[in-house]
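Novice: Just to be clear, the model below is a prediction. Sequence and coordinates:
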Amino acid sequence: MKKLVAAIFFVAIVIIVWLLNTSLLVTPPSGTAKILAHRGIHQVYGLDGVENDTCTAERIERPRHAYIENTIASMRAAIDSGAEVIELDVHLTPDRQFAVFHDWTLDCRTNGTGVTEQTPMSKLKTLDIGYGYTADGGKTFPFRGRGQGQMPTLTEVFTALPHGRFLINFKSERREEGATLAVLLRAHPEWRKLVFGVYGGAAPTQETLRLVPGLKGYDKHSTLACLGRYAAYGWTGIVPDACHDTLIVVPGNYARFLWGWPARFAARMAAAGSEIILLGPYGGGDFTSGIDNADDLALVPPNFSGYVWTNRAETIGPLLGRRLAASSDQTNRN
């Protein structure tokens, strides 16, 4: 009898957990998937073996286009491909400007040397940011000369693309970067709507969030706090405080393990005031793996209305558009 009671109790718990977390009994948030273009449209490279000090410009794939990451031209091309948000990287220079450039040092991609944040913007403007790119081990450098003077400031990006939206990645742990961005947005309130969010270094990210009301953002600690606590007790329907009013990055290969994925999870996060960013498969290292090809699109649920992180906006934008159109046609026929 005790075994029977225990079995019935176990089955009842399973049924309750299923009812609380199945997506079959919830309407997903309205809207369609949106493209978030990592670094704009850029030259891609394999992630295998990449470490913090790897010069990725020396291992790019054979170029399919002429765009260089983090340039205004690459961001404009990403928007033209359907991207709603552009991710970009910033460094606060000694002359108090935000240089839009990925690397901590200049040696890999440019014809300059030194630490990016320690170099005045006036000097950075003289560099060729396409100098170091090669797809054949240094036999040829197809972008040399094409990036001369093309490193923009954040102010130039906002001015050139007034209808864009940007996810700003702080590359340092300098709290003053967050304070400086807040001052910039106060001085130009029309630019506040251009900032989708901030992330990266914990100190500048949290400082920006403290000083700019309503802005969303995340760092490694806040992401782990949200997803870790949700994994522990999210099955109850309770959304941890760490998951409220924020940006939640979800690796595509782990998404199915989240309580209520996809529709129930999305509805809970929407009710908590948060946005979901769906990444590609996570295999260690940083969160830069994207939804980058047709096979990866299988990780994007049919009714997903969050943001799809991609390194190939020029490919995924049209593919996602055709998938949505096909789904709409099927719905109409039914």
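Specialist: That came in fine, so what should we check first?
Novice: drop to CA atoms for contacts and neighbour counts, all remaining ones
Specialist: OK.
Novice: Leaving out chain neighbours, which residue sits closest to W191?
Specialist: Leaving aside its sequence neighbours, W191 sits nearest to L185 (Cα to Cα, 6 or more residues apart in numbering; 6.1 Å).
Novice: just R264 next, same as before
Specialist: That would be S23: by Cα to Cα, 6+ apart, it lies 5.0 Å from R264.
Novice: The one you found - how many residues pack around it?
Specialist: 19 (other Cα atoms under 10 Å).
Novice: residues in contact with it?
Specialist: By Cα atoms under 8 Å, 6 or more residues apart in numbering, S23 lies in contact with G260, W261, P262, A263, R264.
Novice: still on that earlier bit, okay, and the residue nearest to W191 sits in which element?
Specialist: Using DSSP states H and E, L185 maps to helix 175-187.
Novice: Need the residues that contact whichever helix or strand comes after that helix.
Specialist: As assigned by DSSP H and E, the chain's next helix or strand after helix 175-187 is strand 195-200. By Cα under 8 Å, 6+ apart, the residues outside strand 195-200 that reach it are 85, 165-172, 205, 208, 215-220, 247.
Novice: What's the local residue count around T105?
Specialist: 18.
Novice: How about W191?
Specialist: W191 has 18 nearby residues by other Cα under 10 Å.
Novice: Could you check how far it is from G49?
Specialist: Distance, W191 to G49, by Cα to Cα, to the nearest Å: 38 Å.
Novice: quick one: G31 and S305 touch, right?
Specialist: Yes. Between G31 and S305 there is a contact at 5.1 Å, judged by Cα atoms under 8 Å.
Novice: re earlier: using TSV, please lay out the contacts of S23 together with neighbour count, secondary structure and distance to A294.
Specialist: As requested, the contacts of S23 are exported to TSV (neighbours: other Cα atoms under 10 Å; DSSP: H, G, I helix; E, B strand; the rest coil; distance: Cα to Cα, whole Å):
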residue	neighbour count	secondary structure	distance to A294
G260	25	coil	25
W261	16	coil	21
P262	22	coil	20
A263	23	helix	22
R264	23	helix	25
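Novice: okay, those in a markdown table with distance to L181 next?
Specialist: Converted to a markdown table, these look like this (distance: Cα to Cα, whole Å):
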| residue | distance to L181 |
| --- | --- |
| G260 | 36 |
| W261 | 35 |
| P262 | 34 |
| A263 | 35 |
| R264 | 35 |
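Novice: Nearest to L127 among the residues you listed?
Specialist: Relative to L127, the closest of these is P262; by Cα to Cα it sits at 45.4 Å.
Novice: show me what contacts that closest one?
Specialist: Contacts of P262 by Cα under 8 Å, 6+ apart are S23, A255, R256, P301, F304.
Novice: next up, a second structure to put side by side with the first:
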Amino acid sequence: MVDARPRWRKKRYVVGALAVLLVTFAFANNTQLFTAAGPEGPKLLAHRGVAQTFSTEGVANDTCTAERIDPPVHGYLENTVPSMRAAFDAGADLVELDVHPTRDGQFAVFHDWELDCRTDGTGTTRDLTMAELKALDIGHGYTADGGRTFPFRGRGVGLMPSLDEVLAAFPREPLLIHVKSDDPAEGAALAERLSALDASRLENIAVYGGDAPVRVVRERLPQIRTMSKGIMVDCLLQYEAVGWTGAVPAACANTELHIPESYAPWLWAWPSEFVSRMESAGSRVVLVAGSGGFSEGFDTPESLTRIPAGFTGYVWTNRIAEVAPLISR
């Protein structure tokens, strides 16, 4: 029997059937409905080691956070070797640290660009040698009561480490190095320093920060995981275009992806298969709290309930000592 339907109607039927097949394929390839959560829980990224915490409400880039710390519950100061060691001992799988170049060509591990907030010095890290920075008291400016008392004053002399000291203290532990500027020369200097490490050590080091310095590190040390805003945008835009097929764009290979909690559900195959896909491309996925604003972390028991079931990537926390015991491994 001859099909008497008009050709346009048959064509519309074929197009509709293909559309249904594509939608079905995309759904089946990315749904988590049939994925059972495994025994492995999330891993933990300790921001600046074990640190003094503070409210992030109203914090801007020029806010002196040492002047608004919470009442101290421990004696550690951020970005120091003791604080990093305490973080690993508490259960951190990865520790983040900040670096700045010094006048004599080294890298100081310190958060702020300027010294006036936390220390008894003035100027910037770039103004001083590493020896001069070590003579400063990095606990000088911390106060939890508006300046009436300074619980760490006098206790931080000699505690600002160089990057070399951190690498020597933690020869195998995973480290995430934050470049605090957008200076490509800083990226070149950091790449030169890290190039002296052997291949097995570089596997456990990642670098993130401004587009310009990170681009230089990525070009000179392509085996290191890297992240900048530009790398993130490039990777995720391409992934949103093709991720429904299960493919991972080349732009996402060997990266450090810090995914804001508010954006994560829009990613294809989030959470477990997304993490698996990125890990297969040599990349690490870190979930940060909220919209990814000023160092937002999963820092309370309530916040941990928002970590999606089946997520096996890394979780950013500012309170590693309190959070680690609450995470099922």
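Specialist: Thanks, I have it. Predicted, not measured: the structure shown is a model, and the values here were computed from it.
Novice: So G31 and S305 of structure 1 - more neighbours on which side?
Specialist: Between G31 of structure 1 and S305, counted using other Cα under 10 Å, S305 has the larger neighbour count: 20 against 10.
Novice: For the aligned residue in structure 2 for that one, give its distance to I259 of structure 2.
Specialist: In structure 2, the residue matched to S305 of structure 1 (TM-score structural alignment) is T312. Distance, T312 of structure 2 to I259 of structure 2, using Cα to Cα: 13 Å.
Novice: Am I right that L167 of structure 2 sits in a helix?
Specialist: Yes. Assigned with DSSP: H, G, I helix; E, B strand; the rest coil, L167 of structure 2 falls within a helix.
Novice: What's the local residue count around it?
Specialist: Neighbours of L167 of structure 2 under the rule other Cα under 10 Å: 17.
Novice: Looking at structure 1, name the residue matched to it.
Specialist: Under TM-score structural alignment, L167 of structure 2 pairs with F158 in structure 1.
Novice: Hmm, that match is touching K193, no?
Specialist: No. The pair F158 of structure 1 / K193 is not scored as a contact, 10.4 Å apart, by Cα under 8 Å.
Novice: name the element the nearest residue to S162 of structure 2 once chain neighbours are set aside belongs to?
Specialist: Of all residues not flanking S162 of structure 2 in the chain, A108 sits nearest, at 4.4 Å (Cα to Cα, 6+ apart). For A108 of structure 2, the enclosing helix or strand under DSSP H and E is strand 107-109.
Novice: again, but for P162 of structure 1
Specialist: Counting by DSSP H and E, P162 of structure 1 is part of no helix or strand.
Novice: residue contacts, it?
Specialist: Contact analysis of P162 of structure 1 by Cα under 8 Å, 6+ apart lists W191, L194.
Novice: roughly how far apart are it and V183 of structure 1?
Specialist: 19 Å.
Novice: Quick one: map L211 of structure 1 onto structure 2.
Specialist: By TM-score structural alignment, L211 of structure 1 lines up with R220.
Novice: Equivalent analysis for I168 of structure 1, please.
Specialist: When structure 2 is aligned by TM-score structural alignment, the residue opposite I168 of structure 1 is I177.
Novice: Confirm that its match sits in a strand.
Specialist: Yes. Judged by three-state DSSP, I177 of structure 2 forms part of a strand.
Novice: Look up the closest residue to it, ignoring the ones flanking it.
Specialist: V207 (4.7 Å).
Novice: Tell me where structure 2 has helices.
Specialist: 7-30, 81-90, 130-134, 163-169, 184-194, 199-202, 211-220, 229-242, 272-280, 301-304, 320-323 (DSSP state H).
Novice: and the third one, which stretch of structure 1?
Specialist: Yep, that's helix 130-134 of structure 2 we're talking about. Using TM-score structural alignment, helix 130-134 of structure 2 pairs with 121-125 in structure 1.
Novice: What residue in structure 2 is paired with R264 of structure 1?
Specialist: By TM-score structural alignment, R264 of structure 1 lines up with E273.
Novice: where's that match relative to G123 of structure 2, distance?
Specialist: Plainly put, E273 of structure 2 is 47 Å away from G123 of structure 2 if you go by Cα to Cα.
Novice: Likewise for F34 of structure 2?
Specialist: 57 Å.
Novice: These two: which is more packed in?
Specialist: G123 (11 against 7).
Novice: That one contacts E114, doesn't it?
Specialist: Yes. At 5.7 Å, G123 of structure 2 counts as touching E114 under the criterion of Cα under 8 Å.
Novice: nearest residue to the equivalent of A289 of structure 2 over in structure 1 other than its sequence neighbours?
Specialist: Using TM-score structural alignment, the partner of A289 of structure 2 in structure 1 is G280. Distance criterion Cα to Cα, 6+ apart; nearest residue to G280 of structure 1, sequence neighbours excluded, is G290 at 4.0 Å.
Novice: And C235 of structure 2, what's its match in structure 1?
Specialist: Using TM-score structural alignment, the equivalent of C235 of structure 2 in structure 1 is C226.
Novice: what sits against the aligned residue in structure 1 for the residue nearest to S162 of structure 2?
Specialist: Under the alignment (TM-score structural alignment), A108 of structure 2 pairs with A99 of structure 1. Residues near A99 of structure 1 by Cα under 8 Å, 6+ apart: V90, H91, L92, T93, M121, M151, P152, T153, L154.
Novice: burial count for the last one?
Specialist: Translated: L154 of structure 1. 23.
Novice: Apart from its chain neighbours, what residue comes closest to it?
Specialist: F98 is the one closest to L154 of structure 1 (Cα to Cα, 6+ apart), at 5.4 Å.
Novice: and that neighbour, how many neighbours does it have?
Specialist: Neighbours around F98 of structure 1, by other Cα under 10 Å: 23.
Novice: and the residue positioned nearest the centre of structure 2, what is it in contact with?
Specialist: Taking Cα atoms, centre = their mean, the centroid of structure 2 lies closest to H258, which sits 5.3 Å from it. With contact set as Cα under 8 Å, 6+ apart, H258 of structure 2 has these partners: V285, V286, L287, V288.
Novice: What is the equivalent residue in structure 1 for it?
Specialist: With TM-score structural alignment as the criterion, H258 of structure 2 pairs with V249.
Novice: what do you get for Y208 of structure 2?
Specialist: Match for Y208 of structure 2 (TM-score structural alignment): Y199.
Novice: where's its match relative to V11 of structure 1, distance?
Specialist: From Y199 of structure 1 to V11 of structure 1 the distance is 42 Å (Cα to Cα).
Novice: With S274 of structure 1 instead?
Specialist: Remark: distance between S274 of structure 1 and V11 of structure 1 (Cα to Cα) = 33 Å.
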